[in-house]
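> Below: sequence and its predicted model.
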Amino acid sequence: MYTVMRVKSLGYLLMAWLAFVAAPSALAASLPDFTELVEESSPAVVNISTVQAEEPSQANSFGAPNLEDIPEMFRHFFRNMPELDSHPRRAPESLGSGFIISEDGYILTNNHVVKGAKTVLVRLNDRRELEAEIVGADVRSDVALLKIDAENLPVVRIGKARDLKVGEWVLAIGSPFGFDHTVTAGIVSAKERSLANETYVPFIQTDVAINPGNSGGPLFNLDGEVVGINSQIYTRSGGFMGLSFAIPIDVAMDVADQLKAQGHVSRGWLGVIIQEVNRDLAESFGLDKPAGALVAKVLPESPAQTAGLMEGDVITSFNGRAIALSSDLPHMVGRVKPGTEVEMNLVRDGEKVSLDVVVGLLPEEKPSLNMQPEPEPATLSRLGLKVEPLNESYRDKWNLRSGVIVTEVSEGAGASAGVVSGDVITMLNGKQIQTVEQFAEVVDALPTDRSVPMRIVRRGSPLFIPLKLAE
C-alpha cells in the first residue's frame, strides 16, 4: 500500500514539474514573433538628422530650446540635443526617423523633425548618408515629405489604419536617442484620439515605448504593413510613460500625395466654432446623452451659414459618421474634399433635423476672435448680473448682431454658471437676446427644475454654458 501511494506521489510531482517546464514554452508560443517582420521592414527605415537654422532668441546658453516653451503634457518627443560648449556656438542638430515609401527616394517623416532645417541628412540601412530635399510639409497634420536622389531603394508596405483593432499588436522601428533601428512593441490602446491643438488628426494611441528620436518612424501591424507615423507622447518627464500617439497612415499618405502633386494640402471647412456637450448642456438642449458637437458660432459667409446651420444646433453625425465628442468633427470635415456635398444630422430645439452642406476649402488663417471688452455701467437682472445694451464698439469688434453686456457679477445663478464681467449674453433658453428689457423677460420665464442653455461671447470667443436657477 505504501509503495502504491509513493508511486502516485512521484507521479503527481512529475506532472507538476512537466507543467512548470511547459508553461514558459506555452506562453512563448502565444506571443507574436516579430523577427521576420523586422528583417523585412528594417531596410526601409531611415535615420534623419538635421542642422537647424540658428534662432538665438529661442535658445538657451547651450543652444537648446527652453523646455518651458514646450507644453508639458503633449510635447513632441523630438528634441534638440544640448551643446556642452557654447563658445563658439553651433547650429543645433536634431535626430528623428522616417521611412521610404517609393523606390525612387520619397520618404515620410514628421514636420517637426525637419522644421526650420538648413540641411536634412538621411542615413540609410546600408550606412549611406544622402542629403534630402523637403518636397513639402504640413503643420496641421505634422507630416513632411522628403526626397533623396537614389534608385531601387527598399520600401515599406502601406496598410490601412482604419482596419486596426484596439488590443492589436503593433511594432515601432526608429532611432531613439540616435540608436538606429531600435525595435519596440506594444498594443493599440485606442483609436481616433483627438489631442489638444491637433484638430485634424485622429491619432492612434499605443503603449509602444517611444522616445526622443522615434519621431517620424513607422508603426507596423503584424502583417508588416505601416499603419501610422509615431509622432507624440504624453509625458510629465519628457520620457516614455506608456502613452504614445501615431498619425494614421491613411491621413499621412493623403497629405503626402497632395504635397507631391501641389505642394500644399487642401482640407474641408465647415465654418463653425464648436464646443463639447457635457451632462448639464445635454439636459438643457433636451438630448438623451452628452454627445455631439455644439455649435457656438456660425462664421459669416461660411458653408455652414449657407446650409442653414444655426448657433445652438448640436451636430450628431456628419457624412454618415456619428459624433461622440465635439473633437471628432474637425478631422471628419477636414478629410472631405472641398466642394463635396454631405449630409449632417443635428438636434435643434429638441427636434432632429437633417441638412445638406457643400464643404468649403479651409482658409490658411483663422479670423481673430480675441478682443478685449470695455465694461461700462449697467442694469440689474434677476440672475445676480448687471447688464447693459450692446453698443456699437462691441458690435464692430466682435461682429455681433445682438446681445447684452455683463458689467457686474454678484452671488447668484449667473456666477454659479461661470458668467464673468465683460461677457456678452447673446442667447438664453433658445431665445436670441436683443435688448435689456427682453433679457429680463426671458429670465423671468426661466424654469427652476432644469438647466437651460446660455450662449455668451467672451473676449470674442462664443461659448454655451448651462444655467440653472435655484428653486
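Great, that's in hand. Numbering: from 1, shown residues only.
> switch to C-alpha atoms for all contacts and neighbour counts from now on
Fine.
> What is the neighbour count of Gly286?
The number of residues packed near Gly286 is 17, by other Cα atoms under 10 Å.
> Run through the helices of the chain in chain order.
Secondary structure of the chain by DSSP state H: the helices cover 2-30, 35-41, 111-114, 249-262, 279-284, 303-307, 328-334, 392-398, 413-417, 436-444.
> With respect to burial, which of those helices scores highest?
Of the helices of the chain, the one with the most neighbours on average (mean count of other Cα atoms under 10 Å) is helix 111-114, at a mean of 26.
> And here is the other one:
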Amino acid sequence: MTRLSTFSSLTKRRTALMAGVVGLAVAGVAIGQFGYPSTPALAQAQAPLTSNSFSFADIVQKVSPAVVSVKIKKDSSSQQTAMGDDDDFGGQQVPPQIERFLKRFGLENGPQGPQGPMQRAPRSGPGERRVVGQGSGFIISADGYVVTNNHVVDGAAEVDVTTTDGKEYTAKVIGTDPRTDVALIKIEGKTDLPFVKLSDTAPRVGDWVIAVGNPFGLGGTVTAGIVSARGRDIGSGPYDDFVQIDAPINRGNSGGPTFDLSGNVIGMNTAIVSPSGGNVGIAFAIPSETVKTVVDQLRSSGSVARGYIGVQIQPVTDDLASGLGLNTAEGALVAQVQSDTPGAKAGLKSGDVVTKVNGEAIKDARDLSRKIGMMKPGTSVALTVVRDGKAMPFDVKLEQLPGEKQLASVSGKDEGTHDVPRLGLQLAPAKSVQGAGSEGVVVTEVDPRGPAATRGIRSGDVILDVGGKSVSSPADVRAGLAAAKTENRKAVLMRVKNDQGTRFVAITLDPKAG
C-alpha cells in the first residue's frame, strides 16, 4: 500500500500540517456565475469573470518563486526523544500545542493507521543525521529571511531549504516562538532572492485566498478557496487568533503562505481539522499581523519578549455581568492583581473590568491577553476600566512577561465550621485552618446538590470577597448574601482562590430564600 493510500484511510484526526501530519482538506471553488472586482493581475477592468476567463495563474506565477520546501535533520543522539510511534508527525514528537488540540477530540494517543499506530521509521547510526521532518516556508526578504512554523524546525540540527526551481540552500534558525508557532530561519550569502510581503490589512470573510506549499513533499502545489472565518481559537495557545480557510491544505503545508489576490501573505498555514479522515475544508492560518509582530522581534533579537500587566483575568459571563451591574457580557474581568506589577502600580483592583486598550474595544479575556502579549515590554498602554459601574482611565507601562507561577494549594481539617445553607457550604475562617493563609474563608465541605457546587466551588477553595467586600468569617459571607438580595441582584459575585489561581464566581440567588 502506498503512503498516500494509507493516509487516505485515516479517520477522526485534527493535527498540525507538517509532513507526517494526517488529514486532508477540501474546498470547492465555484466560479463562472459571479463577477469579481478586477485587479491588474487577473482580468481586464470591469470584465465579468467566467469559467473560461478566470484564473489564478498570474498571481501564482508572481508569488511561487518565494515559496520554499523546508526539510530538517536531527542528530541521531536526539532521535530517542524526537522519534515516537507517531511517525505521522514526520518522526517528530507531537508539539505540545497540537497535543492539546488532539485531546479536545479524544485523539491524544496519536494518529492510527489501518493496522494501528504508524510504525517508527528506521533509526540512523551513531553520529549520523537523517531527514525527520519537512514542511513549507516563504521568503520575506531578498537577503534570505524565511518564515515557517516553529513545529517544523523545532529541535533541528540542520535545516535545508529548496526553492521551486530546485535550488537547495542550507539555512540556520534565527529564532522561534512556540507560543505562536512562528519561526524565522535564514539562507546565508544571498542578496537577490525573490520574496513576498506580509499583508498590512486583514482579510474579510468570503475573500478569495491562494495557498502554496509542499503537501506530501510535492513542492510548489497550489490550492484556492475563501476565508471562512476569523479570530478562531483552536486551543493551541493563549494567543490563538487564526484565520480559517477552506483552501485544501494537507501534510507538508505547515509554514506555507496563504495569499490574497494582490499576492500579499494574509496568513501562515498551521493546522487542519479532519474529523472524518477525508477532506472537509477546514484549515487554520496564523494571521499576517501576528507573524509580522513576532518576526520583527525574532529578526532583531532572536527571541520574543511579551508585555505583562500582572493581573489574573477571566471572561465576563452573563451571570458575572449581572453580578457586576454591567449591561453586556464583554471585557476582561480582573480576578486578582499581583503585588508590585504594572497593574498594581497603575491602581487596578480585583473586580475591575477592562473594556478597552488604547481605545480599541476588548471582547473578552482572551482578546486582552492576546493584545497585551503582542506588545513589547516598556510600552505604555491606555486602559479603560469599569469600576463600580463607572468607566475610568488607567495608564499602564508594560513589563516583560515572567515565567509561569503556581499558587500553593489550600487544604485543611474540617473543624470549627459553620453552615451557610443558601450556598450549600461548610465554611471556616482561613486563619483557623493550617496552611490556608490569613485572608478569607475556607470551604471545608460542599453539598453536591447546592448552588455553589454547580458553579465549581470545591472543598479547599478560599472565598476572599463576596459582593465586592472582603470576608474573614462565615458571618461576613452571610452579610454579603443579604446585601446582594437587598439590592435586588439576581446573582452574588464571589472572588475565590484555589491552586489554579483566583477567579470570580457568580452564584444565582434564590428569590424565595429567606
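Nice, thanks for sending it over. Since this is a predicted model, take the numbers as computed values, not measurements.
> After superposition, what is the TM-score?
TM-score of the superposed chains, computed with TM-score structural alignment, normalised by the length of structure 1, equals 0.85; 444 aligned residues with a Cα RMSD of 3.2 Å.
> coming back round to it: out of the helices of structure 1, nearest to Val156 of structure 1?
The minimum distance between Val156 of structure 1 and the helices of structure 1 falls on helix 35-41, with 6.2 Å, by Cα to Cα.
> average offset between the closest one and structure 2?
Helix 35-41 of structure 1, aligned to structure 2 and superposed, deviates on average by 0.7 Å (mean Cα distance after the TM-score superposition for structure 1).
> circling back: out of the helices of structure 1, which gets nearest to Ile158 of structure 1?
Between these, helix 249-262 lies closest to Ile158 of structure 1; by Cα to Cα that is 7.5 Å.
> Would you mind pulling the contact partners of the closest one?
With contact meaning Cα atoms under 8 Å, 6 or more residues apart in numbering, helix 249-262 of structure 1 is reached by 108, 135-138, 141, 143-145, 158-162, 201, 226-229, 264-266.
> Name only those of the residues you listed that count as buried.
Neighbour-count burial (16 or more other Cα atoms under 10 Å) applied to the contacts of helix 249-262 of structure 1 gives 108, 135-138, 141, 143-145, 158-159, 161, 201, 226-229, 265-266.
> can you pull the buried residues of stretch 431-450 of structure 2?
Within stretch 431-450 of structure 2, the residues that qualify as buried are 431-433, 436, 439-447, counting by 16+ other Cα under 10 Å.
> can you list these in CSV and add distance to Ile139 of structure 2?
CSV is the format used below for the buried residues of stretch 431-450 of structure 2 (distance: Cα to Cα, whole Å):
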residue, distance to Ile139 of structure 2
Lys431, 61
Ser432, 63
Val433, 61
Ala436, 55
Glu439, 56
Gly440, 56
Val441, 58
Val442, 57
Val443, 57
Thr444, 59
Glu445, 60
Val446, 58
Asp447, 60
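> Let's see which of those end up in strands.
Counting by DSSP state E, the part of the buried residues of stretch 431-450 of structure 2 found in strands is Val441, Val442, Val443, Thr444, Glu445, Val446.
> can you tell me how far the residue nearest to Phe78 of structure 1 when sequence neighbours are not counted sits from Ser402 of structure 1?
Using Cα to Cα, 6 or more residues apart in numbering and skipping residues adjacent in sequence, the residue nearest Phe78 of structure 1 is Pro212, 4.8 Å away. Distance from Pro212 of structure 1 to Ser402 of structure 1, counting by Cα to Cα, to the nearest Å: 51 Å.
> Give me the neighbour count for the counterpart of Phe138 of structure 2 in structure 1.
Alignment note: Phe138 of structure 2 maps to Phe99 in structure 1; criterion TM-score structural alignment. Residues contacting Phe99 of structure 1 under the criterion other Cα under 10 Å number 30.
> Distance check, Phe99 of structure 1 against Gln305 of structure 1.
Per Cα to Cα, Phe99 of structure 1 is found 42 Å from Gln305 of structure 1.
> and what of Leu37 of structure 1?
With distances taken as Cα to Cα, Leu37 of structure 1 is found 50 Å from Gln305 of structure 1.
> ok so, going back, ok, the aligned residue in structure 2 for the residue nearest to Phe78 of structure 1 - how many residues close by?
The pairwise alignment with structure 2 assigns Pro212 of structure 1 to Arg251, based on TM-score structural alignment. If you count neighbours by other Cα under 10 Å, Arg251 of structure 2 ends up with 31.
> can you check Gln93 of structure 2 too?
Neighbourhood size, Gln93 of structure 2 [other Cα under 10 Å]: 20.
> Does it touch Asp86 like I think?
Yes: Gln93 of structure 2 lies in contact with Asp86 (Cα atoms under 8 Å); the separation is 7.4 Å.
> tell me the contacts of Ser409 of structure 2?
Ser409 of structure 2 sits next to Asn498, Asp499 when contact means Cα under 8 Å, 6+ apart.
> And it? What does it align with in structure 1?
Under the alignment (TM-score structural alignment), Ser409 of structure 2 pairs with Met371 in structure 1.
> How much space separates its match from Ser393 of structure 1?
11 Å.
> ditto for Ala150 of structure 1
Distance of Ala150 of structure 1 to Ser393 of structure 1, computed by Cα to Cα: 61 Å.
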